[in-house]
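*Asks:* can you look at this prediction? I've put the sequence above it.
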Amino acid sequence: MGNCLRKKSHDPNQPPPEPARPPTGDDAVKSSRSRKMSTSPVQQKTPSGPSQSSKSNHCKDEQCRATRQERHKHVSSHSPKENQKKSKGHGSPTTRRDWPKYVVWVPAKNINSFYYSVLRAATHKFSDENIIGEGGFGRVYIGYINPHSMSAAKPGTGKAVAIKVLRRRGVQNDKEWQNELRFLKKLNHPNVVKLMGYCNEGDHRIVVYEYMSKGSLDAHLLRENYTELNWSRRIKIAIGVARAVDYLHSCAKPIIHRDLKASNVLLDADFNPKLSDFGLARYGPLEDQSHVSSGVVGTRGYFAPEYFTTGHLTVKTDVYSFGVVLLELFCGCVAVKRSSDGTERELAVWAKPHLSNHMELHNIIDKKIARNIDMEEAHKFASIICRCLSSDPKNRLTMGEVLASLEQLQQDMSLSNLNTLRLSKYHRRPHILQ
């Protein structure tokens, strides 16, 4: 492990001890002044006598002025940035003092604080073979942790976890890292990814999640000739994500995800979906507010029109983004569609005319499910998508209404399949002639 190992063992749930802090601010300046004054000629003994008193006083005045100039030069010889840096003080690279001022320490309440050396060992030194995903935040690795000691384990002997590593430091990335921890440690829902822990050591910013064996939804949608993601499973995924978003919107202080997209929907071995990546999430407007203002952040192709043009953020912003995710499930395409001539066009803009036209609906259905989908069910699903993608947020469904509509569709599909099964059994029975 090299330098990542420590000589003494520590509890991984506790942050490393802080070394003694060097003098900072005015203390540092005063200390340097005192050292200057202790060696200055003013404090050195000089011969004195009646005939030399005036000359001695004159020399002392000159020396005082020289000393003052020296002090001034010492304090102001650096640029403002350097002086500010000096006044803050700096410690070891692995201590909190070198963190930027915008990073606030997140207490390790109810979640595990991992040493970097533990996560490095758990991922086989962050080997490329352990990479399971990559995005704007950084890379995601699979690692193995002993669930009892929270130490690194060998593959197959411990619990598999997903370890997301911040790629590069910066104001925005650090804020997103902290934001994700702040929200995920409060959330508890079967369709929201579970936070296992974090690492906040030196320059390392890492989030540890539960491992989702099927990966992200977008990876499945883009696979050629992939039939495992059938129509009924797509409805199941849509309902699971809708439950997660409705849970966020129903909190005492509504939470807006702001980055709903297929790549942030993770699937377990049974295709149960879990919503992840809360780096851009924020609290929504309360009852006495119509909206909250925000800089436009997120992913192209998922922006609600009013949010993109005004920066006004409401829970209906998430509803529009969720409508795009439903459209991706329906069409098997990504949110930004590339035409044959190389131009890019948003999927929602391209598909809207087809969604409202029953005669053209078959043109946008994913070919991998087109043969096994009932067109009546397809029309109902397309109607839900249209209500989510309305240009006017007032005309959009709430997430509670979206969830109820999807659950009703699933129930209708189950009844239809049951009736079909009964009918097929009836036709297979031998008829007894009277």
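*Replies:* Yep, it's here. Residues are numbered from 1 along each chain as shown.

*Asks:* C-alpha from now on. contacts and neighbour counts both.
*Replies:* Fine.

*Asks:* packing partners for the longest helix anywhere in the chain?
*Replies:* In the chain, assigned by DSSP state H, the helix with the most residues is helix 399-428. Packing partners of helix 399-428 (3 or more CA pairs under 8 Å, 6 or more residues apart in numbering; DSSP states H and E): helix 231-249, helix 375-388.

*Asks:* could you dump these to a markdown table with mean neighbour count and distance to residue 187?
*Replies:* Output for the helices and strands packed on helix 399-428, formatted as a markdown table (neighbours: other CA atoms under 10 Å; distance: least, CA to CA, whole Å):
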| stretch | mean neighbour count | distance to residue 187 |
| --- | --- | --- |
| helix 231-249 | 21 | 8 |
| helix 375-388 | 19 | 25 |
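
*Asks:* for the ones you listed, give me CSV that also has distance to residue 116.
*Replies:* Shown next, in CSV, are the helices and strands packed on helix 399-428 (distance: least, CA to CA, whole Å):
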stretch, distance to residue 116
helix 231-249, 31
helix 375-388, 43
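
*Asks:* one step back: which parts of the longest helix of the chain are buried?
*Replies:* Residues 399, 402, 403, 405, 406, 407, 409, 410, 413 are the ones in helix 399-428 that count as buried (16 or more other CA atoms under 10 Å).

*Asks:* the fifth one contacts residue 239, doesn't it?
*Replies:* To tie it back to what came earlier, the one meant is residue 406. Yes. If you go by CA atoms under 8 Å, residue 406 and residue 239 touch, sitting 6.2 Å apart.

*Asks:* let's bring in a second one:
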Amino acid sequence: MLLIWGHKEWLAEVQFLGVVNHPNLVKLLGYCSVDGERGIQRLLVYEYMPNRSLEDHLFNRALNPLPWITRLQIMLGAAQGLAYLHEGLEVQVIYRDFKSSNVLLDEDFKPKLSDFGLARKGPKGDRTHVSTAVVGTYGYAAPEYVETGHLSIHSDLWSFGVVLYEILTGRRVLERHRPTAEQRLLYWVRQYPADGKKFSMIIDPLLRDQYSINAARKIAKLADSCLNKNAKDQPTMNQVVEILKQAIQDSQKGTNSVNNNFGASGSKLGRKNPKLR
């Protein structure tokens, strides 16, 4: 269940999830709105996702680390969900709040995107963007959108690139104990480029070398392309899907592929990132 306080976000999610259907989007089972002593309280009922969120399994040290292949498969499913929003509907939909805490995991660790209260229709005709108030989550929101309020599907690409680096490094994009710009994730990883000799220094140590270095370089290059400030140089989400499929194949046949004998279990939800709103 998800308790939503804002009527606009609640209504948007009810309307959106009522018309879409994709294996990588969470299903809405029901909803209600009650006017009580505390005012109006609005509730959404999602399908049960026993393994909580990607955020939990990346950053909660009480859980077993996610295997490399599982991380890639989760990102592949998330990319397929975004590709459906961007190109699989009659109207283009911009998710606007892609982050690891919004990627929920079922019993088999298959991902489903959740929380569509901020989703909105993309530009029509020859327009390249829609102008809107800046909402989303610090660290994941694209700089151009934050600075100008110009929203496009490229904003989702930027957010996706951020999460790709989170699965590579096991570090949050913003961490309280790393307050300076020089210590933040995107600045830090750029000191270790994918083609550099020290690239492996950014890889999550919890993977314990059980990953394909070639596939990891491919993922870092993909993240960099998603984080390109020139929208024309970003891939489409369908192109992202194909690159992730290739990275999974490389990992499965590579000499230093992942050992899938790791376990993973659910836990309490981690803390949410601060909203821009």
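*Replies:* Alright, I've got the coordinates. This is a predicted model, so every value here is computed, not measured.

*Asks:* would you give the TM-score for this superposition?
*Replies:* TM-score of the superposed chains, computed with TM-score structural alignment, normalised by the length of the second structure, equals 0.85; 253 aligned residues with a CA RMSD of 2.2 Å.

*Asks:* quick check: angle from the longest helix of the first structure to helix 375-388?
*Replies:* Calculated by axes from the mean of the first three to the mean of the last three CA atoms, to 10 degrees, helix 399-428 of the first structure forms an angle of 180 degrees with helix 375-388.

*Asks:* just tell me what residue 242 of the first structure corresponds to in the second structure.
*Replies:* Aligning on TM-score structural alignment places residue 242 of the first structure opposite residue 79 in the second structure.

*Asks:* hmm, its match is touching residue 243, no?
*Replies:* No. Here residue 79 of the second structure lies out of contact with residue 243, judged by CA under 8 Å, at a distance of 10.4 Å.

*Asks:* which residue is the nearest non-sequential neighbour of residue 244 of the second structure?
*Replies:* residue 76 (5.9 Å; CA to CA, 6 or more residues apart in numbering).

*Asks:* for residue 28 of the second structure, see how far away that neighbour is.
*Replies:* Counting by CA to CA, to the nearest Å, the gap from residue 76 of the second structure to residue 28 of the second structure is 22 Å.

*Asks:* residue contacts, the counterpart of residue 387 of the first structure in the second structure?
*Replies:* Counting by TM-score structural alignment, residue 387 of the first structure corresponds to residue 225 in the second structure. Residue 225 of the second structure is in contact with 161, 233, 234, 235, counting by CA atoms under 8 Å, 6 or more residues apart in numbering.

*Asks:* what do you get if the cut-off is 10 Å, keeping everything else the same?
*Replies:* 157, 158, 161, 219, 231, 233, 234, 235, 240 (CA atoms under 10 Å, 6 or more residues apart in numbering).

*Asks:* from the residues you listed, which is closest to residue 56 of the second structure?
*Replies:* Distance to residue 56 of the second structure across the contacts of residue 225 of the second structure (CA to CA) is lowest for residue 161, with 18.6 Å.

*Asks:* ok, that closest one touching residue 237?
*Replies:* No. Contact criterion CA atoms under 10 Å: residue 161 of the second structure and residue 237 do not qualify, at 11.0 Å.

*Asks:* what's the overlap in contacts for the two?
*Replies:* With CA under 10 Å, 6+ apart as the test, residue 161 of the second structure and residue 237 both reach residue 226.

*Asks:* coming back round to it: I'd guessed the residue nearest to residue 244 of the second structure sits against residue 163; true?
*Replies:* No. Using CA under 10 Å, residue 76 of the second structure is not in contact with residue 163; the gap is 11.9 Å.

*Asks:* and the residue nearest to residue 244 of the second structure, how far is that from residue 203 of the second structure?
*Replies:* If you go by CA to CA, the gap between residue 76 of the second structure and residue 203 of the second structure works out to 19 Å.

*Asks:* tell me the secondary structure for the residue nearest the centre of the first structure?
*Replies:* By CA atoms, centre = their mean, the first structure has its centre lying nearest to residue 279, at 3.0 Å. Of the three states, residue 279 of the first structure takes coil under DSSP: H, G, I helix; E, B strand; the rest coil.

*Asks:* what does it align to in the second structure?
*Replies:* Checking with TM-score structural alignment, residue 279 of the first structure has residue 117 as its match.

*Asks:* so what's its match up against?
*Replies:* 4, 6-17, 95-97.

*Asks:* same check, this time on residue 37 of the first structure
*Replies:* 31, 43, 67, 68, 70, 71.

*Asks:* quick check, nearest of those to residue 172 of the first structure?
*Replies:* Closest to residue 172 of the first structure, out of all of the contacts of residue 37 of the first structure and judged by CA to CA, is residue 31, at 36.6 Å.

*Asks:* the helix or strand containing the closest one aligns to what range in the second structure?
*Replies:* Residue 31 of the first structure is located in helix 25-38, with elements delineated by DSSP states H and E. Using TM-score structural alignment, helix 25-38 of the first structure corresponds to no residues of the second structure.

*Asks:* helices along the second structure, start to end?
*Replies:* Counting by DSSP H, the helices of the second structure are 7-17, 54-59, 68-87, 143-148, 153-169, 185-189, 213-226, 237-253.

*Asks:* indicate which one of these is closest to residue 44 of the second structure.
*Replies:* Closest among these, using CA to CA: helix 7-17, at 7.9 Å.

*Asks:* give the other helices and strands that the closest one contacts.
*Replies:* strand 2-4, strand 28-36, strand 39-46 (3 or more CA pairs under 10 Å, 6 or more residues apart in numbering; DSSP states H and E).

*Asks:* can you list the ones you listed in JSON lines and add mean neighbour count?
*Replies:* What follows is these, written out as JSON lines (neighbours: other CA atoms under 10 Å):
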{"stretch": "strand 2-4", "mean neighbour count": "14"}
{"stretch": "strand 28-36", "mean neighbour count": "13"}
{"stretch": "strand 39-46", "mean neighbour count": "15"}
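
*Asks:* ok, which of those strands comes nearest residue 122 of the second structure?
*Replies:* strand 28-36 (22.4 Å).

*Asks:* state the number of residues packed around residue 134 of the first structure.
*Replies:* If you count neighbours by other CA atoms under 10 Å, residue 134 of the first structure ends up with 13.

*Asks:* what do you get for the one 5 residues further on?
*Replies:* Other residues near residue 139 of the first structure number 18, with proximity taken as other CA under 10 Å.

*Asks:* residue 232 of the second structure too?
*Replies:* 9.

*Asks:* surely it meets residue 154?
*Replies:* Yes. At 9.1 Å, residue 232 of the second structure counts as touching residue 154 under the criterion of CA under 10 Å.

*Asks:* next one: the closest residue to the match of residue 242 of the first structure other than its chain neighbours from residue 60 of the second structure, what distance?
*Replies:* Leaving out its chain neighbours, the residue that sits closest to residue 79 of the second structure by CA to CA, 6+ apart is residue 241, at 5.8 Å. From residue 241 of the second structure across to residue 60 of the second structure, the span is 27 Å (CA to CA).
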